[in-house]
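> dropping a prediction and its sequence here:
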Amino acid sequence: MAFFYYSLFATLCWVGVIIYLLINGRKMAPLDLQAAAEVEPSVAIIIAVRNEEADLEKALQSVCKLNYANYRIVVLNDRSTDGTAAILETFTGKYQNLSVTHITELPYGWLGKNHALYQGYLNSTEEWLLFTDADVEFHPDALSKAVGYATRNRIDHLCILPEVISRSEMLNAMLGTFTMLFTLQFRPWASSNPKSKASIGIGAFNLVRREAYEQAGTHQQIKLRPDDDLKLGQMIKAAGLKQHVLIGKGYIGLEWYHNVQQFVNGLMKNSFAVADYSVLKTIGGIILILILIALPVPLMLLFGTKTEQGMACLILIFQSIYMTSPVLPNKWWHALMIPFAGLLMAYISARSAFITLKQGGIYWRDSFYSLDMLKGKV
């Protein structure tokens, strides 16, 4: 009888969650439906790069060909040791609105990327700052539409959810579950509500008014946060500033990781940070993932009665509907991978916490940061 009630609880949770996500997902408008900017205020596109030779050239080409008259590209080469500097040199010779600053030393108490982005701010004077990553590709009209939306709606901070794709079909299936968990945790649609505590920050596209960035405290307030994009959004919202989010499918895109192994290694670096380095939060999150995401459908199908197996099928139907929603690049059958993805997320959270605690901190871009330093105790 207990298993029946567990199955019923899991089914009601899943049906409720999917309906909740689908309804609220519609509150986030797509970028492609927005009108271009009528007036073009100055924009500095700030990109921190480190050993990015694999993706940099293609991404920079897209940034250099934006249909926007009043923008400048500020690239911070953060101690790269590969061919990044040579690639950047070819671009500076072709595009007058692109400048490169080579960073050779990292000051104490900073993560490399955060320091580089802050240097980009110091090396700019533009009215708007767009913090983005070195592997993000832009549609030519992306910036104009984004700035147009931001200025018409008089907002201080605009995030755009990128279209994340991978050459690995297995990873694409994992990304669907990751996106679901991300949206459940951060509720990006609620970030525009001043009465809500929800906030959002997206590393691929954080467009913020210069005055708002300064009022929020700049990257100086988040020097040691691996999740700097999320924390930037949190700072801006906490300062009482206006924040919105749009869906960038077809306009902002990137291949986040090439395969599942890269995905696991990448998330492992900052999963514990997202939990504020709290063991209790981490354990609680892992338990919820196992009970509600990884285990219900397999257990119900393998050990359940016909009624419980029917509940499992109902869960799969709703999961499949979600996987085909506009926010995701996935296919309906990726719902079948949700249990495995849940196990993988639980493993990432557990191992991230274990490794961080065991070594007493994290290694980030070849530098070690103690846990006390990351928590601001030293």
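Good, I have the coordinates.
> from here on, just use CA atoms for contacts and neighbour counts.
Fine.
> how about residue 349, what does it touch?
268, 271, 272, 282, 286 (CA atoms under 8 Å, 6 or more residues apart in numbering).
> next, find the distance separating the closest residue to the first one other than its chain neighbours from residue 282.
Looking back up the chat, that one is residue 268. Distances taken as CA to CA, 6 or more residues apart in numbering put residue 352 closest to residue 268, at 4.9 Å, once the chain neighbours are dropped. In this view, residue 352 and residue 282 are 10 Å apart by CA to CA, to the nearest Å.
> overlap in contacts, the two.
In contact with both residue 352 and residue 282: residue 272, using CA under 8 Å, 6+ apart.
> more crowded one of the two?
Taking other CA atoms under 10 Å, residue 352 and residue 282 do not tie; residue 352 has more neighbours (24 against 21).
> my read is that the more buried one contacts residue 269, right?
Yes. Between residue 352 and residue 269 there is a contact under CA atoms under 8 Å: 6.6 Å.
> second structure for comparison follows:
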Amino acid sequence: MRGARLVEALDRFVLGGRAGRDRSPTTRLVTAVAGPLALGYLSYRVFSILSNAGGLVRLRPGRDSTGEAAGSAAGATAPGLRVSLLVPARDEEDTLVTTLPALLAQGADDVVVLDDHSTDATARVARDAGARVISGANLPEGWVGKPWACHQLAAAVLGEDAVDGDAAGAAGAAGAAAGATPREHLLIFTDADVTWHPGALAALVAEMQRRGTDLLTVFPKQRVGSFGERLVVPLVDAAFIGHAPVPVIRSRRRGAVAANGQVMAFRRQAYERAGGHAAVRGELVEDIRLARAARDAGARFDAVLGARRSGCGCTRPTAPPSRGWPRACRACTWSRGW
């Protein structure tokens, strides 16, 4: 009875309050179908958000999701594991002054910043802080800016893997005979304005190792200031995180991915099997498309939440609307794909 009243209320809202007797048979049929569908869709979204609020892991300082110690910052660079933090940056001089020291303190093997034709002192700030800086090449035809920047970052560190492998040829043969395994490589792409709290990288790596994840994406805790940001940002987060329940996101179901390009960590093999950023060269929402390509190529995928303000992990200030929100709205529109 209550359901019927709710459908009737929706019906009246859509039809501007016209009574049922004034409707044509076609209109009555459409509203009879649309009402339950709308109610079911809203119920599904609410269920997804509530499920993910309790089901998604939140990174904590020096801990994995079980509460076990994840080691020190240097523990992320344990023998047999190479960790590269890769930062595409354009006109991020003021941002990197704040975020880069914390990133360098994480204990990664590499912290590489790509200066994408900045008009400010982005390159100098990054170099002075101690990061390795590479200059971005001109944008080729058919590419979008961020995929091209990330492609160059990956090529820089993956090319070094090949050089290291050649240099260690004889030693590698001896190691293989002794049962040694090749050094694994984690590629972690992170935006310049994401703040990495102490122990965040160790917690992320521990979580990937514990779950055997090939691709881990992090939804940082967003820092908001104005009333407009407090109103809009939770809606954007809900659209990203609430589009599917955690079990569906972690399943092998084609397209069921909730990815976030602010922080994406790949095992090298999974990144290469997905085709790298070259596979999404023309995509404005490259994070979801690349995660989907990795999933379809057999990668084990998971998503986690960044820390609260009092904890650890990743936090991120909201970007100005002209930079971040149109892209976020576009991603919310395209994120389902199934």
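Everything's here; your move. Everything numeric here is computed off the predicted structure, so don't read it as measured data.
> before we move on, back to that, which SS state does the residue nearest to residue 268 of structure 1 fall under?
Recorded secondary structure, residue 352 of structure 1: helix (DSSP: H, G, I helix; E, B strand; the rest coil).
> contacting residues around it?
Contacts for residue 352 of structure 1 (CA under 8 Å, 6+ apart) come out as 268, 269, 270, 271, 272.
> repeat that with 10 Å
By CA atoms under 10 Å, 6 or more residues apart in numbering, the contact list for residue 352 of structure 1 reads 264-265, 267-273, 277, 282, 346, 358, 362.
> okay, now the aligned partner of residue 191 of structure 1 in structure 2: neighbour count?
When structure 2 is aligned by TM-score structural alignment, residue 191 of structure 1 is paired with residue 249. Close neighbours of residue 249 of structure 2, defined as other CA under 10 Å, add up to 21.
> that older thread, which single one of the contacts of residue 349 of structure 1 is nearest to residue 29 of structure 1?
The shortest approach to residue 29 of structure 1 among the contacts of residue 349 of structure 1 belongs to residue 271, at 28.3 Å (CA to CA).
> just give me the neighbour total for the closest one.
Number of residues near residue 271 of structure 1 (other CA under 10 Å) recorded here: 21.
> which of the three states applies to the residue most central in space within structure 1?
By CA atoms, centre = their mean, the mean C-alpha position of structure 1 lies nearest to residue 202, the distance being 4.6 Å. At residue 202 of structure 1 the chain is in coil, as set by three-state DSSP.
> what sits against residue 247 of structure 2?
When contacts are counted by CA under 10 Å, 6+ apart, residue 247 of structure 2 touches 48, 51, 52, 55, 56, 256, 302.
> among those residues, the buried ones, what's the ChimeraX command?
To isolate the buried members of the contacts of residue 247 of structure 2 in ChimeraX, using 16 or more other CA atoms under 10 Å:
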select :48,51,52,56,256,302
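> tell me which entries of the contacts of residue 247 of structure 2 lie within helices.
Those of those mapping onto helices are 48, 51, 52, 55, per DSSP state H.
> OK, contacts around the aligned partner of the second one in structure 1?
Translated: residue 51 of structure 2. Matched by TM-score structural alignment, residue 51 of structure 2 corresponds to residue 23 in structure 1. Contacts of residue 23 of structure 1 were listed using CA under 10 Å, 6+ apart, and they are residue 17.
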